[in-house]
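Visitor: requesting a structural model of the entry that follows:
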Amino acid sequence: MTHLKPSLKPRSLRLPALGAIFLTLAACSSEKNSAPPPIPPEVMATIADHPGVNRKSLARATDALFTREDLGQTQALIVYHEGEIVAERYAKGYDDNSRFLGWSMSKSVVGVMIGMMIAEGRLTLDDSPPIAHWQRPGDPRGEITVRQLLQMRSGLRHQEVAEPLYRSDTVRMLLLDGRDDMAEWAEAQPLEYEPGQMFEYSTPGTVILSDTIARILAPKGTADERQQAVARFLKARLAEPVGMDSLTAEYDASGTMIGGSMLWATARDWGRFGEFLRHGGSVKGVQIVPRGWIDFMRRPSPRAADYGALIWLNRPTESGRNELFAEQGPADAFAAIGHLGQYVIVSPGDKLTIVRLGNTPQNQRPALVAALGDIVHLYSSGM
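Guide: You can find the predicted model right below:
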């Protein structure tokens, strides 16, 4: 007779024990889903071994600029800390030899050149620039000073942005009726406001300052002589001492440097310019432009708390304009900023310079600024 073994019945699990298992599994799943994804080795390779903050945090913050779809296209990014490159990355098709158009970052270079002219006694900050037809009796433009042009409060009728686009004074000057002699076109515009009373961002105003430099260096010179004189000055007085070997300017048919928007340099050279500003206009202890001039460039305009002299400041404004990240700080940060999201951001207190070059439409700029602010915040907070 065959003896059958009694069937083994599974022991019943008590409900509290079963619930504990489900809770544990859920917690593990939640932790797994919330944990950030691993950082690819090629991303970590763009970060120095000792960047001055948590290396992984910096890798994630810089990687976001290349991978997030809401930030446009980042073509180059460099982070300098304490004078050393601690992060450097390029998009496909770009490298450390690529020259990038600075757009309005070019204005800050013009600001330094004007400072050199003033330091040499060739120009006076509170005098009118040497534009002959402004000095005719009864011409109110003769009241415009170099200081006011630097601080974007000349009062000239220069509409930077307009709809449709071809009505913009900047477009007209660069591409339409002003393109052959941009300074003459910009200087011919009438006053819209009393000089000094209104902040109005103006690319044509910076072209007037570029023309002023040429008038001083090559008085009554031909177009070629004006261009050559300015190019020599730019190279000998700024590019070579700072180490910006790639710095190149474009000129119009009259020999005027298109200083409001058309200077080119590699990402590293734009970074060297930022470091030069961070050090108060000096390179390795040698003062290239007086330190007091860089202080002046960083001093708020009387008509715009977030703008100095051809440079943006990280300060809040009553208008609500947010070119930088004033709410995140730091208060001493400043930047050269260009069209389509070109940035050289300097945070002196953090010994930090950030270069971002690329193509970002205006509607995505707030998100881009916040992402750049995240990098600054890593250093400001010591993370």
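Visitor: C-alpha only now, for contacts and for neighbours.
Guide: Fine.
Visitor: skip the chain neighbours and tell me the closest residue to Ser104.
Guide: Gly338 (4.1 Å; C-alpha to C-alpha, 6 or more residues apart in numbering).
Visitor: surely that neighbour meets Trp103?
Guide: Yes - using C-alpha atoms under 8 Å, Gly338 is in contact with Trp103, at 4.8 Å.
Visitor: need the residues touching each of these two.
Guide: Ser261 (C-alpha atoms under 8 Å, 6 or more residues apart in numbering).
Visitor: the residue nearest to Ser104: how many residues sit nearby?
Guide: 19 (other C-alpha atoms under 10 Å).
Visitor: against Ile345, how distant is it?
Guide: Distance of Gly338 to Ile345, given as C-alpha to C-alpha, to the nearest Å: 11 Å.
Visitor: ok, Arg99 next?
Guide: Arg99 is 18 Å from Ile345, by C-alpha to C-alpha.
Visitor: please generate a structure for the following sequence too, so the two can be compared:
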Amino acid sequence: MRGGATRAILLALLCVATPAVATPAQDSAVAALFAPAAAETRAVVVMQDGRIVAERYGPGYSAANRFISWSMAKSITATLIGMLVDEGKLRLDDPAPVPAWAKDGRRAVTLRQLLHMSSGLRHDEQGEPQVQDSDTNRALFADRSADMLGAAIAVPLIAKPGTDYDYSSQTSVILAGIVQRTIAPGVTDPAARRKAMRDFMAARLGFVMPSLICEYDARGTMIGGSLCHATARDWANFGQVYLDGGRFGGRQVVSPAWVEFVRTPAATNPSYGGHFWLNRARPGAKSDALFPDQGPPDTYSPVGHLGQYVTITPSKRLIVVRLGKTQDDRLGPVKVALGRLVNSYP
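Guide: From the prediction side, this is the model:
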């Protein structure tokens, strides 16, 4: 190799490895996420143009730790669905392939409606007035945990599909079950079902998120709405897939059409897309999932319980990951600080 070519390669590598110099506003915005008002932030990673430009961890945490997704798992599940839609194995506006619904009104529920949380199924996410009675908590921690999918699909319709928005983690379990039935038809053994799903995810997402681990119930169904774990950098990589039109590392993960679908507002909720939250206000909502009063309007994000975010802002070529444990009724300062951080980048 000629000397000039060698020098050019070394210079290119040096440029990739050299971190960008943060502005005082950017440093201050990162620090705000670790301030007492935003407690407890455990990890922040900022990537711009595919490059880490800021990274900080709370005491006791590092780049080696896996962090729980909570409901960010829904966006992982949606991505798996998108892969199968791209391959023509599933169709958004066909009836959802759930055999138990074939002989009643639930057969009208489509994949699109499940992804938009507008299935019309009777799912109770909040458990009013007793939180322990919610379908999600009973499935995750109590009497419905052995067969989460069975419990999720057994409920009746209470509204016409496609007419009402009703956020539900059990809906995402149904979608995970659809993925597993599609990639491993006829497989009922729990260990075999888990293996099929793990192999599929390793082949399709392993090069994006090598640390990713998702949990399963006793019947071998992935808990598609709640319990995936990955490093902060791998969560940033997941966001990068969507920032880059569905590509990562030179490979297509999902199609640009799927990226556009997940970030397009649902007919029943302008702040929700296809299992991703949008940086838009929802009229009448008690609070917003993101920070629409600060913008940018093109930001969208997986969002999880206790303040998990992977914000994706195409206009800034920016990913901001915030992971931690802040009670949901105290997330106001976190969202303000997160919006401030996003907006500190050009």
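Visitor: ok, back up a step: now for the counterpart of the residue nearest to Ser104 of the first structure in the second structure: which residues touch it?
Guide: In the second structure, Gly338 of the first structure lines up with Gly304, judged by TM-score structural alignment. Gly304 of the second structure makes contact with Ser69, Trp70, Ser71, Met72, Ala73 under the criterion C-alpha under 8 Å, 6+ apart.
Visitor: change it to 7 Å
Guide: Shown in contact with Gly304 of the second structure (C-alpha atoms under 7 Å, 6 or more residues apart in numbering): Ser69, Trp70, Ser71, Met72.
Visitor: try Val321 of the second structure
Guide: By C-alpha under 7 Å, 6+ apart, the neighbours of Val321 of the second structure are Val44, Val45, Val46, Ala232, Ala236, Tyr309, Val310, Thr311.
Visitor: could you dump those to TSV with neighbour count?
Guide: Supplementary listing: those in TSV, determined by neighbours: other C-alpha atoms under 10 Å:
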residue	neighbour count
Val44	25
Val45	23
Val46	25
Ala232	30
Ala236	29
Tyr309	30
Val310	26
Thr311	29
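Visitor: so Ser319 of the first structure sits in a helix?
Guide: No - counting by DSSP: H, G, I helix; E, B strand; the rest coil, Ser319 of the first structure is not part of a helix but coil.
Visitor: now do the same for it: its match in the second structure.
Guide: Under TM-score structural alignment, Ser319 of the first structure pairs with Gly284 in the second structure.
Visitor: next, count neighbours for its match.
Guide: 7.
Visitor: report the buried residues of stretch 331-346 of the second structure.
Guide: 331-344 (16 or more other C-alpha atoms under 10 Å).
Visitor: what do you get for stretch 15-25 of the second structure?
Guide: Per 16+ other C-alpha under 10 Å, stretch 15-25 of the second structure contains no buried residues.
Visitor: about what we covered before: among the buried residues of stretch 331-346 of the second structure, which ones are in helices?
Guide: Using DSSP state H, the members of those that fall in helices are Gly332, Pro333, Val334, Lys335, Val336, Ala337, Leu338, Gly339, Arg340, Leu341, Val342, Asn343.
Visitor: biggest separation within these, which pair?
Guide: Gly332 and Asn343 (16.6 Å; C-alpha to C-alpha).
Visitor: counterpart of Asp169 of the first structure over in the second structure?
Guide: Counting by TM-score structural alignment, the partner of Asp169 of the first structure is Asp135.
Visitor: what is the neighbour count of the closest residue to Lys160 of the second structure other than its chain neighbours?
Guide: Nearest residue to Lys160 of the second structure, sequence neighbours excluded (C-alpha to C-alpha, 6+ apart): Gly120, at 5.6 Å. Neighbourhood size, Gly120 of the second structure [other C-alpha under 10 Å]: 21.
Visitor: separation between the alignment partner in the first structure of Gly120 of the second structure and Gly142 of the first structure?
Guide: Here Gly120 of the second structure is matched to Gly155 in the first structure, going by TM-score structural alignment. As judged by C-alpha to C-alpha, Gly155 of the first structure and Gly142 of the first structure stand 12 Å apart.
Visitor: which residues in the second structure does the longest helix belonging to the first structure align to?
Guide: Secondary structure of the first structure per DSSP H: the longest helix is helix 15-34. Mapped onto the second structure using TM-score structural alignment, helix 15-34 of the first structure covers no residues at all.
Visitor: what number of residues lie near Glu192 of the first structure?
Guide: 12.
Visitor: what ranges do the helices span in the stretch 251-383 of the first structure?
Guide: 267-278, 291-297, 365-380 (DSSP state H, counting those that start in this stretch).
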